[in-house]
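*Asks:* Sharing a model that was predicted from the sequence below.
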Amino acid sequence: MNQELSNFPNTQHSLDPAVLESLRVMLGDDGAIFAKIIQCYLEESPQLIEDISYSINTKNAQMLEQTAHKLKSSSASMGAMVIYNLCLQLENMGESGNLEGSLELFSRLAQDYEVVEIILREKIKENYNREQA
């Protein structure tokens, strides 16, 4: 296991490798596009996570619903199913207007994103090495 990941519990569940492999196959095994899609996710997700935090802290249920929906969708396409499920719960909270427990869910989301980010950066490196071989 990657040394950086050893501090995180259940890292094998944070990202479904079959989803990423399916994405790679769908792209015709084009490593450059595959890496670019992952990079876009890594660039856009921190702002969405920040927006989710802001919406919880300001009790803006509509913003929470919309932002969690965006992160949920992009996370599913990366195979980040824990994030997907947490965002689904946050989205539902925003839709219902009941934000009770949202801080706990957000904390779990932020922790899991750290794990997913490390894994996806490693995937980009692996992809680069594969392209260079």
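*Replies:* That came through, no problem.
*Asks:* Please make it C-alpha for all contacts and neighbour counts, starting now.
*Replies:* Will do.
*Asks:* Strands along the chain, start to end?
*Replies:* For the chain, strands defined by DSSP state E do not occur.
*Asks:* where along it do the helices fall?
*Replies:* With DSSP state H as the criterion, the chain has helices at 17-26, 31-57, 61-78, 81-96, 102-132.
*Asks:* Put this next to the first one:
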Amino acid sequence: MWRDRVGRAQLSTLSAEFDWQQLQQLAGGDAAFEAELLAMFLEDAKNSLQQLEAAIATQNARTIEDVAHSLRGASANVGASTIAEIALELENTARAGETHNARQLVQEIGIHYQKIQSQLRT
């Protein structure tokens, strides 16, 4: 089980990044399904980050908004609350047609993504 590999200190560190009760509720308490949901989330978030980088390079506010919206929903569903909050800010900024701080927000999302990924893969 993935939680057996993650120590208490690591879970404590991730508590700021992740709402574990949300994930457990979504998975119905099924640890194998939790692991599957996390794996899918990590892969989808990775793809979203790549799409956001491409959209920022072309200053495509509409694509930034759409991808940020999808990332926000996926993050909120699995309990990645910090990523969801930043994605909401990115979505709202892009909706207003502003892309000047999009790269910084995507970098912040990337940092939180890496924290989650590195803690879960140890």
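*Replies:* Nice, thanks for sending it over. These numbers come from a predicted model, not from an experiment.
*Asks:* where does the TM-score land?
*Replies:* The TM-score (TM-score structural alignment, normalised by the length of the second structure) is 0.80; 113 aligned residues with a C-alpha RMSD of 2.0 Å.
*Asks:* sorry, back to before: let me have the helices of the first structure in a markdown table, extended by mean neighbour count and distance to T11 of the first structure.
*Replies:* What follows is these, written out as a markdown table (neighbours: other C-alpha atoms under 10 Å; distance: least, C-alpha to C-alpha, whole Å):
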| stretch | mean neighbour count | distance to T11 of the first structure |
| --- | --- | --- |
| helix 17-26 | 15 | 12 |
| helix 31-57 | 16 | 17 |
| helix 61-78 | 21 | 15 |
| helix 81-96 | 21 | 10 |
| helix 102-132 | 16 | 7 |
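*Asks:* Let me have these in a markdown table, extended by distance to N2 of the first structure.
*Replies:* Converted to a markdown table, the helices of the first structure look like this (distance: least, C-alpha to C-alpha, whole Å):
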| stretch | distance to N2 of the first structure |
| --- | --- |
| helix 17-26 | 15 |
| helix 31-57 | 19 |
| helix 61-78 | 19 |
| helix 81-96 | 19 |
| helix 102-132 | 9 |
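*Asks:* for the residue nearest to V82 of the first structure when sequence neighbours are not counted, what are its contacts?
*Replies:* Nearest residue to V82 of the first structure in three dimensions, chain neighbours excluded: S14, at 5.7 Å (C-alpha to C-alpha, 6 or more residues apart in numbering). S14 of the first structure is in contact with A80, M81, V82, I83, D112, V115, V116, counting by C-alpha atoms under 8 Å, 6 or more residues apart in numbering.
*Asks:* Give the aligned equivalent of S14 of the first structure in the second structure.
*Replies:* If you follow S14 of the first structure across to the second structure using TM-score structural alignment, you land on E17.
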